[in-house]
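A.B. asks: mind folding the following:
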Amino acid sequence: MAKKHVLGIDIGGSGIKGAPVDLDEGEFATDRKRIDTPKESTPEAVAEIVAQIVDDFSKDIDKSSPVGITVPAVVHHGTVRSAANIDKSWIGSDAESMFSAAIGRPVIVVNDADAAGAAEMHYGAGRGNEGTVLVATLGTGIGTAMFLGGELLPNTELGHLHLDGNDDIETWAANSVREKEDLSWEEWAERLQRYFGHIEDLLWPDLIVIGGGVSKKSDKYVPYLHLRAPIVPAQLRNDAGIIGAAWLASHHRS
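C.D. replies: I've put the predicted structure just below:
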């Protein structure tokens, strides 16, 4: 009998991506599928696409395991409490019940940064670290995930700290800001130094993992950072959200 896998789906502002995940290896069991996020990205419109992806992979996934789904938002006990890069109508929606009804399977819905962090902790740059670990995704904004002893503290949202007169630190230090303001790598690193230095003073992480597409260029800015904790690039990059969603779904405690 062919081995069954757990499906992870990553909902982003531009695309909805999914793939069955081999949790023994921490990698896709087959090629992922991507569908553009609808212009009107309401819960109902997104649920239709999620159902299509689930149907496409129905023969490859374990029917006894929940489907893991990420959203770019705070998710508190299955209910969406914020909305970044998706329609504001998500706020207050019971996303787990909605998706479960749409696909006829149990569902676990999680914050996208938390999912990416879980993947890095169990298969990537944070693997085996039992201390305090910060995983930060630097992209359009700044997503964060915190772990202690390998356990996730959900929805930390440390990219929205108020610091040095900035009401939302990601509007000053995200990679999108570096591109928009045409900052040099060294100039951007000065902002990252202030940001990560502030987090170090508050939380004292033992390791900082940098995710997002810019992680593959870490050699251009990490050497300018002088932090107490080691800071390393993520290893799973764009696959992390799907892999982490599947892992969190399979390890969910009801």
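
A.B. asks: use CA for all of it now, contacts and neighbours both
C.D. replies: OK.

A.B. asks: mind listing the strands for this protein?
C.D. replies: 6-11, 15-22, 27-28, 33-36, 67-71, 75-76, 79-80, 107-111, 132-138, 142-148, 151-153, 207-211, 231-233 (DSSP state E).

A.B. asks: run the chain-centre distance for the first one.
C.D. replies: The chain centroid and the centroid of strand 6-11 are separated by 11 Å under Cα atoms, centre = their mean, to the nearest Å.

A.B. asks: and the fourth one, by the same measure?
C.D. replies: For strand 33-36, the distance between its averaged C-alpha position and the chain's averaged C-alpha position is 17 Å (Cα atoms, centre = their mean).

A.B. asks: list the buried ones in it?
C.D. replies: With burial defined by 16 or more other Cα atoms under 10 Å, the residues of strand 33-36 counted as buried are residue 34.

A.B. asks: give me the contacts around it.
C.D. replies: Strand 33-36 is contacted from outside by 14, 15, 16, 17, 18, 19, 49, 53, using Cα atoms under 8 Å, 6 or more residues apart in numbering.

A.B. asks: now do 7 Å
C.D. replies: For strand 33-36, contacts defined as Cα atoms under 7 Å, 6 or more residues apart in numbering pick out 14, 15, 16, 17, 18, 19.

A.B. asks: for the strands of the chain, which one sits closest to residue 196?
C.D. replies: Shortest distance between residue 196 and the strands of the chain, using Cα to Cα, is found for strand 207-211: 8.7 Å.

A.B. asks: residues near residue 243, how many?
C.D. replies: Applying other Cα atoms under 10 Å, we find 35 residues neighbouring residue 243.

A.B. asks: revised request: answer the last question for residue 191.
C.D. replies: 17.

A.B. asks: repeat that for residue 182.
C.D. replies: Residues near residue 182, counting by other Cα under 10 Å: 11.

A.B. asks: another one to check against the first:
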Amino acid sequence: MNVFGVDIGGSGIKGAPADLDRGQLAQERLKVLTPHPAEPKTVVEAVRKVVTHFDWKGPVGLTFPGVIVDGHTLTAANVDKGWVGLDARALFSDALGLPVALINDADAAGLAEMAYGAGKDRKGVVLMHTLGTGIGSALFSDGVLVPNTELGHLELNGKDAEKHASAAAREEHDWSWQHWAERLDDYFALVEQLFSPQLIIVGGGVSRKADKFLPLLKPRRAEIVPAQLQNDAGIVGAAMAAAKLG
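C.D. replies: Here you go, the predicted model:
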């Protein structure tokens, strides 16, 4: 079964049909740059460009980098503040002329990893973290999602944790892999203290380079592994959400 998913990120918007029988993309994805400023009108147009490229006519799943409740975007840390309080699901659905499911970006990636990837068949507490423009998080207890945790905004050393340890911060400050690993250690120590996970899955685009930084992390109680779907997890998870529309 193929369903369309779009992953809206702080730097890029990417989408493709996803094969939900196998948990992978059914076609090569299309990626466009996220407009800056990432205002609702310009982001909706970028999403429309991605969807129409495939001439897609069925339900569409969309991720968003913020808290999503009943289709409304309640926060917007790395996109324009015009999203706050917006009925974004209706906005996208009207623009596309298609049924739309809207879900937090890290929650979508986590759902995909729990169904098809590193979290499959894992019980207990599992945390998924997407390291990109910010730090996204998805929390699972015995496979059940606790939505909208947004743990990248926990306070760490007096600032948002994602300012301390995101992949974008590493690139901005040109940190070495070793230095970044030390900052990630600070973050993982914090979430481990709060949630006592058995497994931490590290996703986002930088997961393709997991061998450069995961071996540098300190040993923890939690097992820390790279996402198996890597940066396609958000698209697959978005498609999973759309599949529930029927």
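
A.B. asks: so what number do they get for TM-score?
C.D. replies: Here the TM-score for the pair of chains, by TM-score structural alignment, normalised by the length of the second structure, is 0.90; 245 aligned residues with a Cα RMSD of 2.1 Å.

A.B. asks: how about the strands of the first structure in CSV, adding distance to residue 166 of the first structure?
C.D. replies: Putting the strands of the first structure into CSV (distance: least, Cα to Cα, whole Å) gives the following:
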stretch, distance to residue 166 of the first structure
strand 6-11, 28
strand 15-22, 30
strand 27-28, 38
strand 33-36, 33
strand 67-71, 25
strand 75-76, 25
strand 79-80, 25
strand 107-111, 24
strand 132-138, 17
strand 142-148, 14
strand 151-153, 25
strand 207-211, 22
strand 231-233, 24
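
A.B. asks: for those strands, which one sits closest to residue 59 of the first structure?
C.D. replies: Closest to residue 59 of the first structure of the strands of the first structure, according to Cα to Cα: strand 15-22, at 10.0 Å.

A.B. asks: and that closest one, how far from the chain's centre?
C.D. replies: Computed by Cα atoms, centre = their mean, the chain-centroid distance of strand 15-22 of the first structure equals 13 Å.

A.B. asks: Provide the aligned range in the second structure for it.
C.D. replies: Using TM-score structural alignment, strand 15-22 of the first structure lines up with residues 12-19 of the second structure.

A.B. asks: can you give me the helices in the first structure?
C.D. replies: Along the first structure, counting by DSSP state H, helices occupy 43-56, 95-103, 112-123, 170-173, 175-180, 185-203, 240-250.

A.B. asks: closest one to residue 210 of the first structure among the ones you listed?
C.D. replies: Of all the helices of the first structure, it is helix 112-123 that lies closest to residue 210 of the first structure, at 9.8 Å by Cα to Cα.

A.B. asks: compared with the second structure, how much does the closest one deviate?
C.D. replies: Following the fit onto the second structure, the mean deviation recorded for helix 112-123 of the first structure is 1.2 Å by mean Cα distance after the TM-score superposition for the first structure.

A.B. asks: how about residues contacting that helix?
C.D. replies: Contacts for helix 112-123 of the first structure (Cα under 7 Å, 6+ apart): 26, 70-72, 126-127, 135, 137, 143-145, 150, 154, 234-236, 240-241, 243-245.

A.B. asks: run the angle between it and helix 240-250 for me.
C.D. replies: 80 degrees (axes from the mean of the first three to the mean of the last three Cα atoms, to 10 degrees).

A.B. asks: which of the contacts of strand 33-36 of the first structure lies closest to residue 76 of the first structure?
C.D. replies: Nearest to residue 76 of the first structure out of the contacts of strand 33-36 of the first structure is residue 16 (Cα to Cα; 21.2 Å).

A.B. asks: now for that closest one, how many residues are close by?
C.D. replies: Here the number of neighbours of residue 16 of the first structure (other Cα under 10 Å) works out to 22.

A.B. asks: please name the residues that touch it.
C.D. replies: Here residue 16 of the first structure is in contact with 10, 34, 35, 36, 37 (Cα under 7 Å, 6+ apart).

A.B. asks: which of those lies closest to residue 158 of the first structure?
C.D. replies: The closest of those to residue 158 of the first structure turns out to be residue 10 (Cα to Cα; 20.6 Å).

A.B. asks: ok so, going back, whichever of the contacts of strand 33-36 of the first structure end up buried, select them in PyMOL.
C.D. replies: Buried residues among the contacts of strand 33-36 of the first structure (16+ other Cα under 10 Å), as a PyMOL selection:
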select buried, resi 16+17+18+19
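
A.B. asks: with distance to residue 101 of the first structure added, can I get the contacts of strand 33-36 of the first structure in JSON lines?
C.D. replies: Listed next are those as JSON lines, based on distance: Cα to Cα, whole Å:
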{"residue": "14", "distance to residue 101 of the first structure": "24"}
{"residue": "15", "distance to residue 101 of the first structure": "22"}
{"residue": "16", "distance to residue 101 of the first structure": "19"}
{"residue": "17", "distance to residue 101 of the first structure": "20"}
{"residue": "18", "distance to residue 101 of the first structure": "18"}
{"residue": "19", "distance to residue 101 of the first structure": "20"}
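
A.B. asks: residue in the first structure matching residue 88 of the second structure?
C.D. replies: Superposed on the first structure with TM-score structural alignment, residue 88 of the second structure falls opposite residue 95.

A.B. asks: so its match touches residue 81, yeah?
C.D. replies: No: using Cα atoms under 7 Å, residue 95 of the first structure is not in contact with residue 81, being 10.2 Å away.

A.B. asks: which of these two has more neighbours?
C.D. replies: Between residue 95 of the first structure and residue 81, counted using other Cα under 10 Å, the more crowded position is residue 95 (25 against 16).

A.B. asks: nearest residue to residue 166 of the first structure in space, please, no chain neighbours.
C.D. replies: Leaving aside its chain neighbours, residue 166 of the first structure sits nearest to residue 172 (7.2 Å; criterion: Cα to Cα, 6 or more residues apart in numbering).

A.B. asks: which residue in the second structure lines up with the one you found?
C.D. replies: Counting by TM-score structural alignment, residue 172 of the first structure corresponds to residue 164 in the second structure.

A.B. asks: what's the neighbour count on its match?
C.D. replies: 23.

A.B. asks: what's the answer for the one 4 residues further on, then?
C.D. replies: Residue 168 of the second structure has 20 neighbours, counted by other Cα under 10 Å.

A.B. asks: doesn't residue 133 make contact with it?
C.D. replies: Yes: between residue 168 of the second structure and residue 133 there is a contact under Cα under 7 Å: 4.9 Å.

A.B. asks: no further queries at this time; thank you.
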